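K.L.:
just a sequence and a predicted model for now, questions to come.
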Amino acid sequence: MTDLLNQLVAFIGEHPTLANAVVFLIAMGEALFIIGMVVPSTVVLVGAGTLVGLGKLDPWPIFIWTVLGAIAGDAISYWIGHFYKDRIKAVWPFNRYRTLVDRGEAYFLRHGGKSVFIGRFVPGVKAIVPGIAGMVGMPAGRFTFINVTSAIAWSIVHLGPGVIAGTAFSALGEISGRLATMLGVFMVLLFLAVMIARWMILIVLPLYAGSRLRTVDWLARRQHRAAKWLARALDPSHPRSAGMILSALAIIITVPLFVALAAAISPDNGLNRADTAIRNLFHDLRTPVGDDIMTFLTMLGDGVVTACVAAVVVAYLFARRAWRRASGLLIAIAGAAVFVPLFKLLFHRERPIDIYSGADALSFPSGHATLTTVLYGIIAVLVAHDRSPLTKAGVFSITVPLIGGVAFSRIYLGAHWMSDVVGGLAFGTAMVAAFAFVFGSIHNEKIGRWALAGLACVTLATVGGLHVMRNFDRTAAMYRPATPVVSMSADDWLADGWRQLPSHRIELNGEREEPLILQWSGTPKALAEALAPAGYMPAQGWSLTTFAGFLTGQTAPEDLPALPRVHNGRGAELVLVRRDSDSKGPESGGGDTGQDGEPAPGGRWVLRLWPTRYEVRRGEAGMQPIYVGSLIHERILRPLNELSAPRTDRDLPEAKDNPLPGLPGTALRSRRDGSGVVLGGLDR
């Protein structure tokens, strides 16, 4: 898959005209009246900037076309407003967004002409203000000047971070491709989390405000008592209406999620297998630089740092005589600190690595994820309470990456299973929602929000910095990657040790898939050489050229890349393909034909080999790793002779199609369910 992404980047670099057209259309669409609310300009433009930083695109054409698109979009919106004037509020689809139009009009009247420049950078009004400027009769010359200058600044702001990120990833890729991949995944997850949070605050909630008024009006006209109660609860004049609903919704979602995760924990179930697979996936992505970054993040969530920040914030709130909020924060932190170890003792789930003692040696839920979410989530609620949507978006845009970084570090370092961290985040979010539900309507406690935010940041930087400087080396050594290896002698493996290895491939979601019918002691290269006489050849690598084979109906089965499959979080180290010479054309839609006009074979056998944590002592040869493999049959379907679609139709080969037992130095064993497994590589 990495090869395919590299080929895609190369393709975009070789077709800059396509990239120019995309950034122009996206920049223009983002500025169109109302429509721009749903155009993902930030995602696309940051991606384009990243390609510039990677050296795949020329910066000046991308910048110029982005500016031109932004200018065109605002100009179109301006002339729409100029033509329709106030009638626009009654024209579909603008009449469906009266709340947004009224909000944009109020923003323009408050800030005047400068709102055209400022509004371009403000989510929620950027797609409204140019049209409002046309509605109120702003001179076209003045609008054009502001439009052009703001488009230049806006393009720099959106492309710049991508250029910097692309340059950094390019440098990291020279050091370690795995490090660049890991950081890329991490940054994408954080970016999506922040974008979703901002989208909810700045777009969904304003739309909700308009629909809430209509809902309240409809409920108020009902005679049923429950309808009357709901109308009062949803009424915007109710001081706790919005906060109460959102907090209750968060609790309704997170509490059942935590309970479901807790109920699913058992020694052998899909969740446990999925956790193991995800742990192995991140274990294989670890690098020394990545370890240092994640160790730093995880230390910011250590108990001593969390306790100091919580103590300073609680003391500050008491000093400001915000008695109820201070007590609420103290209760929430203390409750989380008590309940996390109690839950750990109750569920008694072992950690992936042995690094602690007592209750901390247990795993579910993650204390770092829980306490970090509770502390910084409540601080964010206190700072953002009763502030503008833009301020709320800014506060949570800082808080979400901090919490997400600490939580992600626990999975990356192998200190917790994925479900431990998700459970901790769910439990912590429920605590934050409960705090907001209870204390959100308090308006008579002046807490000095920005002083509180600054104090929390300074305390985190000071205490966290000292903690990292004093204990980094010891902590890094504690989280040093260690792959547990199970060793056995060749005799033990042949006798009964082979039963310890998995019998089926395990997907990332924990599901058991096709049977693993091969255990190979030796190198993948040795197996490829042994199977070459049987017609098995290495599968085609992924590239744009080979990917295009799926889009045509005449591609031979052996020329199609094998679809990636992971076992226990690890990719296959060997993929071999043999054309099925016994099968005739595909099952549906026709097939390709040979030179004589007869249907060409439409299927193939695919053998995959995955690494395990087991190894065999082989006398003078030393320790030899054990791999597990599967052999499946894929039918190549060709709908309308236009596509080539592999579909697995057999997970197990019949005796005549299975070359594994005939390899030199193999032994056949039978599992308790009657299936067989070949132990190979004994002669090497």
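P.N.:
Okay, I see it.
K.L.:
okay, CA-based contacts and neighbour counts for the rest of this
P.N.:
Will do.
K.L.:
state whether residue 634 is indeed within a helix.
P.N.:
No. Using DSSP: H, G, I helix; E, B strand; the rest coil, the secondary structure at residue 634 is strand, not a helix.
K.L.:
so it sits against residue 579, correct?
P.N.:
No. Assessed by CA atoms under 8 Å, residue 634 is found out of contact with residue 579, at 9.8 Å.
K.L.:
and for the two, which residues touch both?
P.N.:
603, 604, 605 (CA atoms under 8 Å, 6 or more residues apart in numbering).
K.L.:
alright, now check it against this:
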Amino acid sequence: MDDLISWINSYATQSIFIATALLALLESLAFVGILVPGVAILATISWLAGQQALSLPLLLLSGFLGAVAGDWISYILGRYASHWIASLKIMQRHPNWIAEGERFFARYGGLSIFLGRFIGPIRAVIPFIAGSCAMPPARFLVFNLLSAAFWAPVYLIPAYWLGQQAEELKMGWNIWLQLVALVVFIGVLFHAIHHQLTPGKHVYRWLHPFATGAKDLLRTYVFIVLTTLLLILCITFRQLTGVSPLELEVYNQLHPSPEYLHVYAVFATLLGDGIYLIVGSLLTAILLSVHTRARTAVMFLLLMLGVLLLNVAIKHSLGWPRPELGQLLYDSDSFPSGHASSAATLLASWAVLFAHGCCATLKRRIYLAFMLPIVSVALSRVILGVHWPLDVIAGLAEGLLLAAILRWYLGRSKEMPLPTVFRRWLGMGILLLTVGYAALKGTAALSFYTH
């Protein structure tokens, strides 16, 4: 039996090195690397290798050999099969793949082999272009070996180190490192998805047949589907598992918190107060009406009312109790978080109004700017000990879903972009409301949440 366990462990270890080499090959292979998320999977495998304390030199060697092999196969395909590959239907549907690679190769020459290794989709195209342009094999091999020798440590060592530190990262203040990493990851993921849903991008071309007649709202439809699924998943998990051990561990690490974080959480949570929601909604509706957007104002108010009603309906249907401290401060149920859902709806809806009519790049920047206060409100509820982590995730999903409905309404009704003066007045109004409300309620809130 011991021999069998030893063999299984040895086989699993070998599999990690083989998988690393194979994924590095696929990541570098002509055009396949564009479609395969090899870097993300390699990072996961490196993290596992670090957690299991496997040999780092062997891991790096596996990645190096796979990367070299992938580029070399791509070079051979470009040298001897470029015309056949260019005639394939998938290549004819994506002529920009070769065109972008040719421009990059023409600009940097042999150095493009090295640089391209570190640049997303170009990585899987440049060796093929080098082969089709009859670059001497010896010269290509030098750049191939050199780039792979740099690529493997850059992409594999950070995740391997995190895997080594996995146990330590679970404890103490490192929970904040994980949360920051999670927020950054979500921001990058949102940016990438939003970018890929731009007309002309791969994901857009795959999905746009399902949005016939409303291609300009494809991002909105995708976001509505994703937030709806997230809310359903949260409700399902709460019903089936209750407060899981992982959720309890996260809660215990976030609460209680250092004094400075407690103060930050108190002021952040004010953005989810009912009074702030009501005043902010009325202010926005008035400004919309002044600028001849009465229907949009009504829709905005309906969504703000909708988040309150939906939140109450879910709370009463599930009846899940708050943490112990939350039960002392509130007499309402815990799931979902009303503060998280209210803040997400109001702040994300403001982001939608600011971004309406802007270019895709500016929209992403506006949405990402509003993400920080939205996430801060959600985290504050756990830091203050009045909600479980899943409560605030469900609240975020609920609020973002309703904000996406506002974006859908603006797109379907063909509303003209709001004038610059509206954005200016709305921005000033939000600033004055936030500062004034914090000044009026800050001291009382600090007293309320002090225990």
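P.N.:
Yes, it's here. All of these numbers come straight from a predicted model, not from anything done at the bench.
K.L.:
residue in structure 1 paired with residue 168 of structure 2?
P.N.:
The equivalent of residue 168 of structure 2 in structure 1 is residue 171 (alignment by TM-score structural alignment).
K.L.:
okay, and that match sits in which element?
P.N.:
Secondary structure assignment for residue 171 of structure 1, by DSSP states H and E: helix 140-175.
K.L.:
show me what whatever helix or strand comes next after that helix is packed against.
P.N.:
As assigned by DSSP H and E, the chain's next helix or strand after helix 140-175 of structure 1 is helix 177-199. The helices and strands touching helix 177-199 of structure 1, judged by 3 or more CA pairs under 8 Å, 6 or more residues apart in numbering; DSSP states H and E, are helix 140-175, helix 270-285, helix 288-300, helix 389-412.
K.L.:
now the angle between helix 177-199 and the helix holding residue 171 of structure 1, please.
P.N.:
Calculated by axes from the mean of the first three to the mean of the last three CA atoms, to 10 degrees, helix 140-175 of structure 1 forms an angle of 150 degrees with helix 177-199.
K.L.:
quick one: helix 140-175 of structure 1 to helix 288-300, angle?
P.N.:
Here helix 140-175 of structure 1 runs at an angle of 110 degrees relative to helix 288-300 (the same axes, to 10 degrees).
K.L.:
what is helix 140-175 of structure 1 packed up against?
P.N.:
Here helix 140-175 of structure 1 touches helix 41-53, helix 59-84, helix 114-119, helix 177-199, going by 3+ CA pairs under 8 Å, 6+ apart.
K.L.:
now the ones you listed as TSV including mean neighbour count and distance to residue 469 of structure 1?
P.N.:
Shown next, in TSV, are these (neighbours: other CA atoms under 10 Å; distance: least, CA to CA, whole Å):
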stretch	mean neighbour count	distance to residue 469 of structure 1
helix 41-53	23	33
helix 59-84	22	40
helix 114-119	20	42
helix 177-199	17	23
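K.L.:
distance to residue 138 of structure 1 for these - can I get that in JSON lines?
P.N.:
Below are these laid out as JSON lines (distance: least, CA to CA, whole Å):
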{"stretch": "helix 41-53", "distance to residue 138 of structure 1": "26"}
{"stretch": "helix 59-84", "distance to residue 138 of structure 1": "9"}
{"stretch": "helix 114-119", "distance to residue 138 of structure 1": "10"}
{"stretch": "helix 177-199", "distance to residue 138 of structure 1": "29"}
